[in-house]
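Asker: need a structure here:
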Amino acid sequence: AGAARRAAAPHRTGGVVLAAAGSRDSDAAVDTARSAALLSARLGGVPVLPGHASGSGPTVPEAVRALAALGHDRIAVASYFTAPGRFAAQCASAAPGLAAAPLGAHPAVARLVLRRYEQALASAPLSHPAATVGV
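Answerer: You can find the predicted model right below:
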């Protein structure tokens, strides 16, 4: 996504598709659209459209075509996947340019999961003593 921002800087011709698994649940599509808007803001206004591997559209290829129709000729696909797999590979293969790897391998994701776990523990103490199981 950063490469799309750098590519877009001189002529604003870059764009990004935020590729997600997709769902028939409308709340999931709203969440992906919200994340796309946050990524756009983080990239200094580079257009970011959501694209889905399944469920309700638009698909990643449709989002790529929409950006191209708006005149963006340098389009990257940013992964909104936590792990590699069929959907992540399918979305990456639809990228006309750069495609980001899934998020799961990034150390920031592990830190976020740990922080959320610690927050959950702090806000909801166990009602019974924890048991330890030897392995």
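
Asker: Please count neighbours and contacts with C-alpha atoms only from this point.
Answerer: Will do.

Asker: Help me confirm that Pro50 is found in a helix?
Answerer: No - according to DSSP: H, G, I helix; E, B strand; the rest coil, Pro50 belongs to no helix; its state is strand.

Asker: Can you name the residues that contact the residue nearest the centre of the chain?
Answerer: Nearest to the mean C-alpha position of the chain, by Cα atoms, centre = their mean, lies Tyr80 at 2.3 Å. Tyr80 is in contact with 18-21, 102-103, counting by Cα atoms under 8 Å, 6 or more residues apart in numbering.

Asker: From Ser40, how far out is it?
Answerer: 14 Å (Cα to Cα, to the nearest Å).

Asker: and for comparison, fold this next one:
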Amino acid sequence: MTVTDLSPRPGPPALVLVAHGSRDPRALATVRALMERVRELRPGLPVHLGHIELNEPLLPDTLAALGDARAVLVPLLLSRGYHVKQDIPAMAAASAVRTRVAEPLGPHPLLVDALHDRLREAGWRPRPASAVILAAAGSRDPDARVDTARTADLLAARLGVPVLPAYASAATPTVPEAITALRARGRRHIALASYFTAPGRFATECAAHAPWIASAPLGVHDAMAELILHRYQRALGTPVTAAA
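Answerer: As a prediction, the model looks like this:
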């Protein structure tokens, strides 16, 4: 594999977006478009991409090309979990790059901005006895479920209706189980908020269960690009304007 020379140059530390990787080509296209939006917001900031698995460039290859440069790794992940706690730090430690690993994107109010907009784009309007399912990938790590629940609470406060987290794998409730639970509470209009960074198998499977409307994944949204830069600045210990 040929890797572009990313040898260190004077200037700010590079921002390395760390995506999970997916067999769905729409995921890679979305991540690349989001990376371009970050570049537009911060001209002159070196922005690179590395994947944990399934897509090139893989993170170790991106880091190898950076040599001994400085870089902040920003996980394009929505909660804490094994990838954030183990995989990414291990890959960083195995490279010569002088790295800092930023927090995952969630939970954060900017994600709620994006979720709200995606729901409205899908046709969300408050209705009597309505509710929302926050459909996420899922993790066995309890911290991941805490983070997703926090996002659900923030979204519920924004919408003024109950928001119940549900998961595609590795955690419960599933989306069908969450639908059953909400219907048992008398909720008739149940929307699904897709809590995924990009299209893929899990997002598609969750949306297929939606009894009313399902929003698109977060994707290329200005709030996502702003949050990536916020995490980058926070990892550097420099002032940021967005609330943590």
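
Asker: ok, back up a step: looking at the contacts of Tyr80 of the first structure, state which has the most neighbours.
Answerer: In terms of neighbours by other Cα atoms under 10 Å, the contacts of Tyr80 of the first structure top out with Ala19 at 32 neighbours.

Asker: now for that one: what does it line up with in the second structure?
Answerer: Under the alignment (TM-score structural alignment), Ala19 of the first structure pairs with Ala135 in the second structure.

Asker: Can you say which helix or strand has that match in it?
Answerer: strand 130-136 (DSSP states H and E).

Asker: now the strands for the second structure?
Answerer: 14-19, 47-51, 70-75, 98-101, 130-136, 163-167, 189-194 (DSSP state E).

Asker: These into a markdown table, with extra columns for distance to Leu115 of the second structure?
Answerer: Conversion of the strands of the second structure to a markdown table gives the following (distance: least, Cα to Cα, whole Å):
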| stretch | distance to Leu115 of the second structure |
| --- | --- |
| strand 14-19 | 19 |
| strand 47-51 | 24 |
| strand 70-75 | 19 |
| strand 98-101 | 25 |
| strand 130-136 | 9 |
| strand 163-167 | 12 |
| strand 189-194 | 7 |
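
Asker: Ok, which of these comes nearest Glu121 of the second structure?
Answerer: Smallest distance to Glu121 of the second structure across the strands of the second structure (Cα to Cα): 11.1 Å, for strand 189-194.

Asker: Map the residue nearest to the centre of the first structure across to the second structure for me.
Answerer: Checking TM-score structural alignment: Tyr80 of the first structure goes with Tyr195.

Asker: Count the residues that sit near Glu205 of the second structure.
Answerer: 12.

Asker: Aligned against the first structure, show me the partner of it.
Answerer: Under the alignment (TM-score structural alignment), Glu205 of the second structure maps onto Gln90 of the first structure.

Asker: quick one: that match and Val60 of the first structure, what's the gap?
Answerer: 9 Å.

Asker: what sits in contact with each of these two?
Answerer: Ala53.

Asker: before we move on, the earlier item: which two of the contacts of Tyr80 of the first structure have the greatest separation?
Answerer: Within those, Ala21 and Leu103 form the most distant pair, 13.0 Å apart (Cα to Cα).

Asker: Good, wrapping up.
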